[in-house]
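S.K.: prediction below, plus the sequence it came from.
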Amino acid sequence: MIKHKLALAVAATILTATAYGQSARDYISIVGSSTVYPFTTAVAEQFGKANANFKTPKVESTGTGGGFKLFCGGVGVQHPDISNASRAIKKSEIETCAKNGVTEIVEINIGFDGIVLASSKKNKPMPLTIKDLWLALAKEVPDPATGKLVMNNFKTWKDINAALPANKIEVLGPPPTSGTRDAFVELVMDHGCKEFPAIKDLEKADEKKAKATCQTIREDGVFIEAGENDNLIVNKLVANPNALGIFGYSFLEENLDKIQGETINGVAPSFETIADGKYPVSRPLFVYAKKAHVGVIPGIKEFIAEFTSEKAMGDEGYLARKGLIPLPNAKRKQVAMDANALKVMAP
């Protein structure tokens, strides 16, 4: 009986391996971040034009979290080869990958991006601060009279800051699966809350509860989840001049004829202010590749070489023209060297 089961298991393994070889994809499958999507798509198109031997990669916008779920699902042609991410992969995601046999991951920091708060050009710009944004969007905020935490009942920007207009607070933003949402929480919500004594007191008593209070966004209709399609947010801003939208800088740059970026802490989002670190809401962008698929799916190594080339990622590269903020020269060279050597992340 045991021998019979063993024979069946061996046969199944052989059949699986044969099927794997027969049904191997002849194109690279890429999923993940909507922010990184336009950059990876540009590289995919360039790669397809320049390499007659390889098909143009298929790039899908699933959001960073959704991309990692697919990427970490396993090794084999039914799973993506590459995942775009607008934040670094989490420890929990690396663990999920490992459980499913995805143990050799190549991390490529492709550059930087800023998260912007944008509005229609029909509206007068607002001089926002990170503190203002937290008060506008947090589920619980300190009561102005007592300082104690209460449910957020601010209705207009003027309620928060007398220097701001009496416009209704309405913010269109990404869902929890989005790397942009993760980065916004980390760079805005986590920082904005720290300015209040009530949060500092809570942190001393219950650090976990304080963190949740800082990060939890209100659910009373003021913050509207607009999905992973940043172009949809742009269109909604044009239709509703009083609303603000949260998305990556590249989408602002592509639509400067219709929308504008709000200043945050006195700094306007621009290529220069994100590159030099003056703009407070900026973050690194990544591409993750599955080393086990190199040599099985044609073109992965060559695609990585194209992505990390100076003509793509350089100061004057075609990705910079699409809004990617390039890495400093020395860092860029190191990233390219490690990526092309298929250097894997430490477990």
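M.R.: Cool, got the structure. Numbers count the residues shown, from 1 in each chain.

S.K.: switch to C-alpha atoms for all contacts and neighbour counts from now on
M.R.: Noted.

S.K.: quick one: secondary structure of the residue nearest to Tyr249 when sequence neighbours are not counted?
M.R.: Taking Cα to Cα, 6 or more residues apart in numbering, and ignoring the residues beside it in sequence, Tyr249 has Gly114 as its nearest neighbour in space, at 5.1 Å. Three-state secondary structure (criterion: DSSP: H, G, I helix; E, B strand; the rest coil) places Gly114 in strand.

S.K.: surely Gly114 is in contact with Ala275?
M.R.: No: contact status for Gly114 versus Ala275: not in contact, 9.1 Å apart, counting by Cα atoms under 8 Å.

S.K.: those two - which one has more neighbours?
M.R.: Comparing Gly114 with Ala275 by neighbour count (other Cα atoms under 10 Å), the higher total belongs to Gly114, at 30 against 19.

S.K.: hey, where'd the strands end up in the stretch 201-347 of the chain?
M.R.: 223-225, 244-248, 259-261, 282-290 (DSSP state E, counting those that start in this stretch).

S.K.: of these, which is nearest Met313?
M.R.: The stretch from the strands of the stretch 201-347 of the chain with the least distance to Met313 (Cα to Cα) is strand 282-290; that distance is 11.9 Å.

S.K.: that closest one packs against which elements?
M.R.: Using 3 or more Cα pairs under 8 Å, 6 or more residues apart in numbering; DSSP states H and E as the contact criterion, the neighbours of strand 282-290 among helices and strands are strand 82-85, strand 105-120.

S.K.: next, the angle strand 105-120 makes with the helix or strand just after the last one.
M.R.: Beyond strand 105-120 in the direction of the C-terminus, DSSP states H and E gives the next helix or strand as helix 130-137. Orientation note: helix 130-137 sits at an angle of 80 degrees relative to strand 105-120 (axes from the mean of the first three to the mean of the last three Cα atoms, to 10 degrees).

S.K.: then this one, side by side with the first:
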Amino acid sequence: MAADWLLIETFGGHRREPTVIAVGRSPRSMVPLRKILDRSPFLKDYLTLIARVVETGTSTETVTNVGQRRLIGRPLKTYGGHIHGVYAWMGRVHEEPPPQDPAGAWHVNITRHVSSRSDDLLRLYGTKAENWRNEHDLAELFAYGRLQTNSDESKALALIVNATPGTEHQATWTVKRDDGVRRAVNFACRCVEAPNDQGHIELVVRGITHDIGPAESVMAAPPAAPVLLAQQVVAAEAVPGRWRAIVDLRTMRLLRWLDDPPPRVAWKLDTPHKPAIHRRDLRTAVQMSDTLATSGHVRALLRLRTEDGEWVQMMVTAALMLLDQHTTAALVTLTMPDDDRVV
């Protein structure tokens, strides 16, 4: 039987050497390659192969000088062409490798509040090619019920809020594909500093999502009923006319919706008009954020931009919530005031 593929991250950042995040379908916790190979004479061959795949961005195949082994490396590219990982396999010269399990690269640009999905990830999601959209607002990561998270979701959100270079996270969640099939996926990510096209440094979370089998067959995969931030958000049925969301207190940007988004309000990246609070209400919004840190609960009327570029006035109620013992956010509830006309 052919050896398994190694899935190796090449996120960069504070680590100098790529690490293994999966052997076949079995996740690994970013284990150094030398530990996985365990005194193998082929470590140098693997490292050379990985470096070549990252440099060229293309699949590479070599034959080792020692032991006459066939070594294959295949890149996992982001939308934009950065290499986030390498699939690597070694076998006898005339041996064929087993099929690869689907995996896709992605990144979240914290500085620009934008998430990006590779074509490979969209295939993993079962999205039809005509519906592919590679870039999204960060809040769309958790939208539409595609991701069914474990109790570590608050930790993942805290990583986004804190955005500290070198911070890592790895977990098994469930993906509900566009065809309704539920798959267990293991993802690994790391926050790094990266220069943009203008040479400015941005904070970026680089990641890989790896399909590890049917959700029902993987013990670690969340059940069909999702867990919403452990016990911090009380599970309740959606109430008409009420929309709950989690907001970053520091930037006042949307992290995720807990209910379906309200109609008309602009919040997606591809909306013709960018999400915004009316400039005359910005001072009130800042005061709400400052007051929330001490009072734990605030309420005010704010005008939010709509998809057609107008403004809608909404009652905004915010309560302080903990993502972890060091990170807070705002649990925001939006409702329509008695007069819900666009102003």
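M.R.: Perfect, thanks for sending it. The model shown is predicted, which means the values in this text are computed figures rather than measured ones.

S.K.: quick TM-score on the pair, please.
M.R.: TM-score of the superposed chains, computed with TM-score structural alignment, normalised by the length of structure 2, equals 0.22; 139 aligned residues with a Cα RMSD of 7.4 Å.

S.K.: on that earlier part again, export the strands of the stretch 201-347 of structure 1 to CSV and tack on distance to Ile304 of structure 1 and mean neighbour count?
M.R.: Output for the strands of the stretch 201-347 of structure 1, formatted as CSV (distance: least, Cα to Cα, whole Å; neighbours: other Cα atoms under 10 Å):
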stretch, distance to Ile304 of structure 1, mean neighbour count
strand 223-225, 33, 17
strand 244-248, 23, 25
strand 259-261, 32, 24
strand 282-290, 9, 23
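
S.K.: one step back: point out the most buried one among the helices and strands packed on strand 282-290 of structure 1.
M.R.: The highest average neighbour count among those, using mean count of other Cα atoms under 10 Å, belongs to strand 82-85 at a mean of 31.

S.K.: please name every helix or strand in contact with the longest helix seen in structure 1.
M.R.: Ranked by residue count under DSSP state H, the longest helix found in structure 1 is helix 2-22. Here helix 2-22 of structure 1 is seen to pack against no other helix or strand when contacts are counted using 3+ Cα pairs under 8 Å, 6+ apart.

S.K.: next helix or strand past it?
M.R.: Tracing the chain past helix 2-22 of structure 1, the next element assigned as helix or strand by DSSP H and E is strand 29-32.

S.K.: by contact count, what packs against that next one?
M.R.: Identification of packing neighbours for strand 29-32 of structure 1 by 3+ Cα pairs under 8 Å, 6+ apart yields strand 58-59, helix 64-71, strand 82-85.

S.K.: give me the buried positions along it.
M.R.: Using 16 or more other Cα atoms under 10 Å as the burial criterion, the residues of strand 29-32 of structure 1 that qualify are 29-32.

S.K.: which one, of the helices and strands packed on strand 29-32 of structure 1, ends up nearest to Ala42 of structure 1?
M.R.: Ranking these by distance to Ala42 of structure 1, with Cα to Cα as the measure, places strand 58-59 first at 10.1 Å.

S.K.: what's the next secondary structure element after the host helix or strand of Arg190 of structure 2?
M.R.: In this structure, Arg190 of structure 2 sits in strand 182-195 according to DSSP H and E. Scanning the chain past strand 182-195 of structure 2 towards its C-terminal end, the next helix or strand to appear is strand 201-214 (assignment: DSSP H and E).

S.K.: I'd say Val205 of structure 2 and Val114 touch.
M.R.: No: distance between Val205 of structure 2 and Val114: 10.5 Å, which falls outside the contact criterion (Cα under 8 Å).

S.K.: shared neighbours, those two?
M.R.: Each of Val108 lies in contact with both Val205 of structure 2 and Val114 under the rule Cα atoms under 8 Å, 6 or more residues apart in numbering.

S.K.: the two: who's more crowded?
M.R.: In terms of neighbours (other Cα under 10 Å), Val205 is the more surrounded of Val205 of structure 2 and Val114; the figures are 28 against 19.

S.K.: contacting residues for the more buried one?
M.R.: For Val205 of structure 2, the set of contacting residues under the criterion of Cα under 8 Å, 6+ apart consists of 107-110, 189-192.

S.K.: now it. Nearest residue, chain neighbours left out?
M.R.: Closest residue to Val205 of structure 2 apart from its sequence neighbours, by Cα to Cα, 6+ apart: Cys191 at 4.1 Å.

S.K.: cool, Leu301 of structure 2 as well?
M.R.: Counting by Cα to Cα, 6+ apart, Leu301 of structure 2 lies nearest to Met315, which is 4.6 Å off, once chain neighbours are set aside.

S.K.: ok so, going back, buried stuff in the strand holding Arg190 of structure 2?
M.R.: Buried residues in strand 182-195 of structure 2, counting neighbours by 16+ other Cα under 10 Å, are found at 182-194.

S.K.: reformat the helices and strands packed on strand 282-290 of structure 1 as a markdown table; add distance to Phe251 of structure 1.
M.R.: Listed next are those as a markdown table, based on distance: least, Cα to Cα, whole Å:
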| stretch | distance to Phe251 of structure 1 |
| --- | --- |
| strand 82-85 | 16 |
| strand 105-120 | 9 |
